[in-house]
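**Student:** this is the structure alone, sequence omitted:
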């Protein structure tokens, strides 16, 4: 890459803008796990009528104690309810968060597919991108895919 191009790429945004970008990324990382859990719980309930801890662990590729710890956090956040000897249930807030997360995933995946990305790669990449895309960018993705 020519030196002039590299110097242009190295220009830093003002400090306030820079801080806001990193603040947003940190926030998204904190909420990403909760969103993945409630989205998966909603999918399990929709497809099998229940979401069990063992199924959540299997689908996420983590140990059951990891799921138990996260479910405790989600209960505390008011997103799920657990009942002894029964599965995990979403609260109204949990269902709303799952629906929002599903929609973001759907839009991001549709955008990637419209760019010619393979179905498998688009599905996997959308899993990460969906948590970090702004409302403005998501709207642009939506408009791009609807105009095709």
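**Tutor:** Arrived safely. None of the values given here were measured: they were computed from a predicted structure.
**Student:** every contact and neighbour count from this point should use C-alpha atoms.
**Tutor:** Noted.
**Student:** check contacts around the residue nearest the centre of the chain.
**Tutor:** Central residue of the chain (C-alpha atoms, centre = their mean): residue 131, 3.9 Å from the mean position. With contact taken as C-alpha atoms under 8 Å, 6 or more residues apart in numbering, residue 131 is in contact with 28, 29, 31, 32, 101.
**Student:** which pair of those spans the longest distance?
**Tutor:** 29 and 101 (13.8 Å; C-alpha to C-alpha).
**Student:** here's the one I want to compare it with:
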């Protein structure tokens, strides 16, 4: 199953909220992303049916191993791209917004090459 950009955003939000709060419920995701509760409920249902998350009896959202892997992948891209754009002089707010758009479209090959280039540059040019 191909995970679409919105699904990646939901998984990333659940991961981030779990790191911040511990337990995550649909209402937390709705508030974090600025979406309606019905929209989040629909997305949660789709992500559950595709094996990316489970909803516990008490309403907590739990990422499956597959969901955790996808969320970590997207979040790593987001953090790296945001930091890289800030290093280039982009404001943190714009960098975060741009990273959110880029993280979904950049290929794995390009992302790995970019990480390797940035690591090499920072090793050759310490602050």
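**Tutor:** Right, received. Where do you want to start? Computed from a predicted structure; not experimentally measured.
**Student:** drop the TM-score for these two in here.
**Tutor:** The TM-score (TM-score structural alignment, normalised by the length of the second structure) is 0.87; 120 aligned residues with a C-alpha RMSD of 1.5 Å.
**Student:** quick one: the strands in the first structure?
**Tutor:** Here the first structure has its strands, by DSSP state E, at 80-82, 88-90.
**Student:** superposed on the first structure, what's the mean shift for the longest helix seen in the second structure?
**Tutor:** The single longest helix within the second structure, with elements called by DSSP state H, is helix 65-87. With mean C-alpha distance after the TM-score superposition for the first structure, helix 65-87 of the second structure departs from the first structure by a mean of 1.2 Å once superposed.
**Student:** find me the equivalent region of that helix in the first structure.
**Tutor:** Under TM-score structural alignment, helix 65-87 of the second structure corresponds to residues 92-114 of the first structure.
**Student:** can you pull the buried residues of the matching stretch?
**Tutor:** Buried residues in stretch 92-114 of the first structure, defined by neighbour count with 16 or more other C-alpha atoms under 10 Å: 94-95, 97-99, 101-102, 104-114.
**Student:** ok, the aligned residue in the second structure for residue 64 of the first structure - contacts?
**Tutor:** Using TM-score structural alignment, the partner of residue 64 of the first structure in the second structure is residue 37. Going by C-alpha under 8 Å, 6+ apart, residue 37 of the second structure touches 26, 27, 30.
**Student:** give me the distance between the corresponding residue of the first structure for the first one and residue 79 of the first structure.
**Tutor:** The equivalent of residue 26 of the second structure in the first structure is residue 53 (alignment by TM-score structural alignment). When C-alpha to C-alpha, to the nearest Å is the yardstick, residue 53 of the first structure and residue 79 of the first structure sit 15 Å from each other.
**Student:** ok, these two, which is more surrounded?
**Tutor:** Per other C-alpha atoms under 10 Å, whichever of residue 53 of the first structure and residue 79 has more neighbours is residue 79, with 23 against 20.
**Student:** what residues does that one make contact with?
**Tutor:** Residue 79 of the first structure is in contact with 38, 90, 91, 92, 93, 94, 95, counting by C-alpha under 8 Å, 6+ apart.
**Student:** now do the end-to-end distance for stretch 86-95 of the first structure.
**Tutor:** 18 Å.
**Student:** contacting residues around it?
**Tutor:** Under C-alpha under 8 Å, 6+ apart, the answer for stretch 86-95 of the first structure is 38, 41, 42, 50, 51, 52, 53, 78, 79, 80, 81, 82.
**Student:** what segments of the first structure are helices?
**Tutor:** Under DSSP H, the first structure gives helices at 3-9, 15-48, 53-60, 64-76, 92-114, 119-129, 135-146.
**Student:** save those as TSV, and put in distance to residue 86 of the first structure too.
**Tutor:** Formatted as TSV, the helices of the first structure follow (distance: least, C-alpha to C-alpha, whole Å):
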stretch	distance to residue 86 of the first structure
helix 3-9	55
helix 15-48	12
helix 53-60	10
helix 64-76	14
helix 92-114	18
helix 119-129	28
helix 135-146	36
